[in-house]
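>>> Here you go, sequence then predicted model.
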Amino acid sequence: MKKITISVILLISIFFQNCNKAKKDDTLLNLLILGYLMNSDNACKLEESGSDPLFSDQWHLSNNGFLPSSLAGEDARVQSVWSQRIKGSGIRIAVVDDGVDTGHEDLRMSSVPGIDLIFNVPDPSHSFSNSGHGTSVSGVASARDQNGKGGRGVAPCAEVIGINLLEQNSISAADEAESQTHANLESHISNNSWGPPDNFGRLSNSSASWKSAVQNSFTSGRNGLGKVVTWAAGNGGAPGGVTSALKTDNSNYDGYANNPHVLTVCAVGTNGKKAAYSENGANLWVCGHSQGNNATSYTTAITTTDAMGRFGFNTGTSSNNLTNANYTKNFNGTSSATPLVSGVVALLLDKYPNLTVRDVREILAKSARKNDPGDSDWLVNGAGYNINHKFGFGTVDASAALSLAASWTTIPGTWKKFEVTTSSATTITDNNPTGVTANIVVAGSGISKIEHVEFTTGTNHTYFPELTIELTSPLGSGGTKSILAENHTCFTNLNPATACAAGNASILSQTGLSTFTFGSSRHLGELADGTWVVRFIDGAAGDVATIGSMKLTIYGR
């Protein structure tokens, strides 16, 4: 059975094997606690009738521009939605993580049981004393409001289904799959702030069973409407720090984050600019707010829930954190941006519960805000969408999404899939900035509006990290370019830093498979038929290869 090492997508390294084990609650007792919480003072409050002592610190929900390097109004735009009594009521968010503090005073657990995939019990609470990532994720999405405790979540009336997947050193493909299929009919959203380790610059495949599971969630989850699976883009965008030009990870090197059935989330800071650590990628959908940076250093992080007491990230003893150890002000990364987007989806489904997963994706794309408008990578694709390799379609905007959904027409029909397989014996010119191209002709696809594109390469290049791969849609469709891979640095070890050996970093040596599949959201709404152009550019001397096998897969309607 295949096993892989997984890291949570946070800027803090967590090594579970060195943690102190916490006593696991008796399952029956824990279920009784859950029943008590369902009737406690963290019940949903639709009217503004109370306060939350840490809400003033939550700039991602209300950015007044007072923080250094911040831009007023650069937040999730949730308050006008809350004023309409839309707070995520009845929506269940499955948080796939290192567990959740099920007894937290500011969270509401669902009556639908969660699961601990280590012990195979319905109690998803943390097992280690310094676990707390899943609790912080849950708070960003759905911490209770107006109860005199902590801060608020984006959807403060939504409920959490905890799924403890990550408290193990290696994770089986079967557990990965079950993390997505558990409570598949009952959960509306699956939040995933985890993925392969950051900063290595290596390709990482996902397992066949996980792919099947997220496809099942997409097609059959939420009683056939489809479960919305949000996925963190990754934090490998600035391995050398804010001011470093070192380039390693791209979100598209992650076979989880580039899957067509997930909605991949990047991160922006208080100024609406890309958080340096947030990975670029043609696969990005929207960004959420998280700790960002100015030109030289990181700025204000996110205030959210932490495992209660001296557990989790905040032990209550650091001058750099809150004195109330049930909360933390240091949450960050695409780990935090992702549940913010999950919370916006919860607001959307609260008001419009019959939206399909495909509806939700396109509503978020159309309503996304063009943040950092001066960024040079912004362009408009052939269907009129703003697109950017740093930001996807832009920053999530709850108010705009709800407004657009009010007049939305459900996307008709089924998700079509069309494939073209071909190959080329053309040599990829060594160390040449022009590169070489190959054409892929799509005809008779029946797809007039693309929803996702995949490109699979089987090039035999022995040092894949020096390749740049570009995919351009037909000129009649828009001629939109997707940068799928970039010339970058690759490491086999980070401490001490050990670069991948020259001539020994092929697709096969990195993944164990002879091909790798990239994804792109940038062609949303474009026509599929026509001649697609793939360009391979070799960025360094010493390795010669051919283009080899290619497959273009187009999804849409």
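Here it is on my side, so go on.

>>> use CA for all of it now, contacts and neighbours both
Fine.

>>> I'd like to check which residues are in contact with the nearest residue to residue 415 once chain neighbours are set aside.
Sequence neighbours aside, residue 556 is the residue nearest to residue 415 in space, at 5.5 Å (criterion: Cα to Cα, 6 or more residues apart in numbering). The contact partners of residue 556, taken as Cα atoms under 8 Å, 6 or more residues apart in numbering, are 415, 416, 417, 447, 448, 449, 450, 451, 452.

>>> repeat for residue 385
By Cα under 8 Å, 6+ apart, the contact list for residue 385 reads 365, 366, 393, 524.

>>> I'd say the third one and residue 386 touch.
Yes: at 5.6 Å, residue 393 and residue 386 qualify as touching, with contact defined as Cα atoms under 8 Å.

>>> then this one, side by side with the first:
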Amino acid sequence: MPVAFGPWARRGPARASIHPSLPPSLPPFPGAARCRLESEGNISVVASGCSWLPPFPRILGARAPLGLPQLLPTPCLQLSSPLPAPQAFPHGSLLRARSPRNRFSCLRSWVTLAALSSGFRIGSLEDYYHFHHSKTFKRSTLSSRGPHNFLRMDPKVEWLQQQEVKRRVKRQVRGEPHALPFNDPVWPNMWYLHCGDKSSRCRSEMNILAAWQRGYTGKNVVVTILDDGIERNHPDLLQNYDPLASYDVNGNDHDPTPRYDASNENKHGTRCAGEVAAAANNSYCIVGIAYNARIGGIRMLDGDVTDVVEAKSLGIRPDYIDIYSASWGPDDDGKTVDGPGLLAKQAFEHGIKKGRRGLGSIFVWASGNGGREGDYCSCDGYTNSIYTISISSTTENGYKPWYLEECASTLATTYSSGAFYERKIVTTDLRHRCTDGHTGTSVSAPMVAGIIALALEANPLLTWRDVQHLLVKTSRPVHLRAPDWKTNGAGHKVSHLYGFGLVDADAIVVEAKKWKAVPPQHVCVGSLDRVPKYIRADHVLRASTLSSACADHRDQHVLYLEHVVVRLSISHPRRGDLQISLVSPAGTRSQLLARRVFDHSNEGFKGWEFMTVHCWGERAAGEWTLEIHDTPSQVRNPAVQGKLKEWSLLFYGTAEHPYTALGGPQSRGRTLEVPASEMEPSRAAFLQSQVEVAEEEEEYAAPGAIQLPSPLAELVSPSPGPCHPECGDQGCDGPNADQCLNCIHYSLGSVKTGRMCVSSCPAGFFGDKGARRCRRCYKGCERCVGRGANQCTACKRSLYHHQEMNTCVVLCPPGFYAEERQKRCLKCHQSCKKCVGEADKCTACKDGFSLAGESCVPECQPAMYLSREPRRCDSCPAGTGPGEEDCAPCGPEAPAPHWRCVPACREGYYPADSHGLPNKVCKRCDDHCSACEGSSGNCLKCKEGFSLLGGSCVTNETCTNADKTFCEMVKSNKLCEKKLFVQFCCQTCLMAG
């Protein structure tokens, strides 16, 4: 018979073991038997003659009656008191006991009747019972032990099993773990907000969904779009439209509805508005990022834009409107230098001082779309202002879009459009329609405006500077690809393409919820350097200034930087030839201006202000260096020099740490200083020797990894003040990043030069997460994922990144071309053996293909020609061609470029035999050759700016020696004909020949 026992809750003793519904007596056992049933107490059952001793657990969770007499007359059992009501237990054990035929009646009669009446049978199974034992804990994960183990050892027990809880799940189809019940039809196409398509192309690093799931949707926040108006009755905008946040500056009325025409020219503002606050769940089109925010529009671009128009637009209802979003600016033509006028500047200043009842209006600006024209957004005074949040764009795959402008004032980035084959942004459009073709940085500004609306819902007391700090702190580089990522002196990773990285809506609302206002802004105006300095062509002018950051003026002292502004005046014959950089005391280089090939202006710069955020969080005091590089173009006389007339620095920041009330002196390193005068000489010598041994340990040991001896540890205690945010759980001995005892993320530096904690590793290093150290990349690597030569992800200047091999090379191998902008070796078209500049710009073809202009086309058999539409080889009987573009009239000696018959190849081409063709073809010389013979690399004459060297053309601008002694050896060994040595010994090899 099976019996089950298991855990239960302990209760008080009972006086009987059988339910009162059982009869007061049972028939005697057949034959002579003495049956003793054991529990926590003793129950004796006596019949005449025979004894049988099966172990027996308690029934119904009641304690056995301790006072039951050992010997009872027939009948077998008698009741002494009633039992409690039957209980149901989730756990327990099952037991089955053997019962020989001649010794069965006592156990079967007594136990069976008790179990049947009290409900402890296991369904309809016979001889199986479920019992509980007080010594088994309800949540026990261990097998049963103790007195009840005797059940298992008894030979009459066939089977026993302790009961345990098993996990069972309902086989229902679950919804998406982060799905929100949006019925808007275009919601599945909003790839930049969610990951609904389950593909590798899916991007959700902006974490909009996570912010929504925390309950933030922009409620009670007001956003307005400064543009060409918004379609206020659009079904996706009508619900959230706010007339108090709207005005028509062009028409001087309160209706911002755009002017309609056949071309739908004034669609821009409506598209931006939908990104911010399109209503959710109205079954019409899309979902806005802040879909419960109030949205308005200022119509000001559909007419003459003047300083008055801009100032009026920027100053409409500053106490009511929280966020102004603008996706416009001066011409992105690569030659304009323009910004806000006097009135507009005053409107900005009034907004940040008085707007939002003193918290400051928030101005979000698109960084510009002039990338194809080589424009640089530091020449745009709106994105270059400390009062605006300049936002850049990236493609869905994290690449630089073709329209992106680089500059040091960009704060953060969002997704936007890219190449024609990459997905764009879906939003509202004119005439109650929707579009999936919204593009450019115009997308990014309203996206960030929507995300800031979520943050303001989380914390309405954020100031305009708090919002900028939040973006700096929470934006992340993630998968954004840029060749110039660097870690500044405060540990922030920053790029001229993407600022501090991709915005993270979830991170910003979490930080905003617990945010404390940053200390007051201090402004320190540096001394004006009016000593004129000439800017020589092909040289770098360096002007340095040593700044105390107004340490002598308490109300102006800047200790921790936010914005740095360089105000300068330059006269120059061609402004576009200039490159300007600023190097901070921490060594952070901000490129303030790059060459602009279309900027032919001779006006220079007159008091223009360049702004950088790349020094955010760094110390302001120290030596600052301004670098100006003049690279003269071919259309300019290099003898005419430019002049730096004057320049000065403006520091914006705080006198206290913006995140924690840090204090105390700057750390001088990680070396422990023990005052010898305060201890015995022998003890001081011992401690100093231990410090020296520790300092000689592994070069990149993490802070806190050095175990100091116990006598030394007694003298070292963490700093009583707040530690740097990058310090780990072991504390610090000061407030700075180089005073941490261990790091949260990575340790950078060595025990000899000093270590500091950083959030990410700088260029030339990679993060070893296991050891929490920054380790050096392989030589030549700017960024990497390991120490190997084939683990590079970006290369140092003058080297190219071979993306298939992940190596850094001096020259791209055959089959690849050098992409100069991002210094990459990209693969040529599959038919090209060699190419230059672009994948399909072929200079040599693989077998089976012939060069036709700049393309490789299939080779045709004799008496056949390649037709253009469709592209195939068709028969070409001699003398029957329709015109000069047909191959039939071509004689055997007449070379034909572009499949035209010509008497001679034009400049930059040479005649060559082609397999399968009766005539010669004109093949392209190397990129820098203007004439060549026999092969593309055998140059006879070079293009302007290049010199002929052993049949190759090398640039005059980079014709320098790597090492003089080495180059003399190259020259003496007649190695100048080798291209590799030409690269290193250009000057010596030119002198040789």
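Received the coordinates, thanks. Everything numeric in this text was worked out from a predicted model, so none of it was measured.

>>> I'd like the TM-score for the two structures, please.
The TM-score (TM-score structural alignment, normalised by the length of the first structure) is 0.79; 460 aligned residues with a Cα RMSD of 1.8 Å.

>>> Compare the contacts of residue 385 of the first structure and tell me which is most surrounded.
Highest neighbour count within the contacts of residue 385 of the first structure, by other Cα atoms under 10 Å: residue 393, with 29 neighbours.

>>> Tell me how far it lies from residue 254 of the first structure.
In this view, residue 393 of the first structure and residue 254 of the first structure are 19 Å apart by Cα to Cα, to the nearest Å.

>>> Ok, residue 409 of the first structure next?
According to Cα to Cα, residue 409 of the first structure and residue 254 of the first structure sit 33 Å apart.

>>> Helices along the first structure, start to end?
Using DSSP state H, the helices of the first structure run over 27-37, 79-82, 133-142, 173-181, 208-220, 333-351, 357-367, 398-405, 507-511.

>>> Packed most tightly, which of those would that be?
Mean neighbour count (mean count of other Cα atoms under 10 Å) peaks for helix 133-142 among these, with a mean of 32.

>>> In the second structure, which residue range corresponds to that helix?
Counting by TM-score structural alignment, helix 133-142 of the first structure falls onto residues 268-277 of the second structure.

>>> List just the nearest of the contacts of residue 385 of the first structure to residue 158 of the first structure.
residue 365 (22.6 Å; Cα to Cα).

>>> And the closest one? What does it align with in the second structure?
Using TM-score structural alignment, residue 365 of the first structure sits opposite residue 472 in the second structure.

>>> Quick check: the gap between the closest residue to its match other than its chain neighbours and residue 561 of the second structure.
Closest residue in space to residue 472 of the second structure, ignoring its immediate chain neighbours: residue 500 at 5.9 Å, by Cα to Cα, 6+ apart. Residue 500 of the second structure is 15 Å from residue 561 of the second structure, where distance means Cα to Cα.

>>> With distance to residue 80 of the first structure as extra columns, can I get the contacts of residue 385 of the first structure in JSON lines?
Converted to JSON lines, these look like this (distance: Cα to Cα, whole Å):
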{"residue": "365", "distance to residue 80 of the first structure": "20"}
{"residue": "366", "distance to residue 80 of the first structure": "19"}
{"residue": "393", "distance to residue 80 of the first structure": "22"}
{"residue": "524", "distance to residue 80 of the first structure": "29"}
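
>>> What is the nearest of these to residue 113 of the first structure?
Residue 113 of the first structure has its nearest neighbour among the contacts of residue 385 of the first structure in residue 365, at 32.2 Å by Cα to Cα.

>>> ok, how many other residues are close to the equivalent of residue 642 of the second structure over in the first structure?
Here residue 642 of the second structure is matched to residue 545 in the first structure, going by TM-score structural alignment. By other Cα under 10 Å, the residues close to residue 545 of the first structure number 18.

>>> what sits against the closest residue to residue 545 of the first structure other than its chain neighbours?
Nearest residue to residue 545 of the first structure in three dimensions, chain neighbours excluded: residue 461, at 4.7 Å (Cα to Cα, 6+ apart). Residues in contact with residue 461 of the first structure (Cα under 8 Å, 6+ apart) are 506, 507, 543, 544, 545, 546.

>>> What's the separation between the third one and residue 509 of the first structure?
Yep, that's residue 543 of the first structure we're talking about. Distance, residue 543 of the first structure to residue 509 of the first structure, using Cα to Cα: 15 Å.

>>> Residue 161 of the first structure too?
Using Cα to Cα, one obtains 38 Å as the distance from residue 161 of the first structure to residue 509 of the first structure.

>>> before we move on, back to that, just to check, the match of residue 642 of the second structure is in contact with residue 428?
Yes: with contacts counted by Cα under 8 Å, residue 545 of the first structure reaches residue 428, the gap being 5.6 Å.
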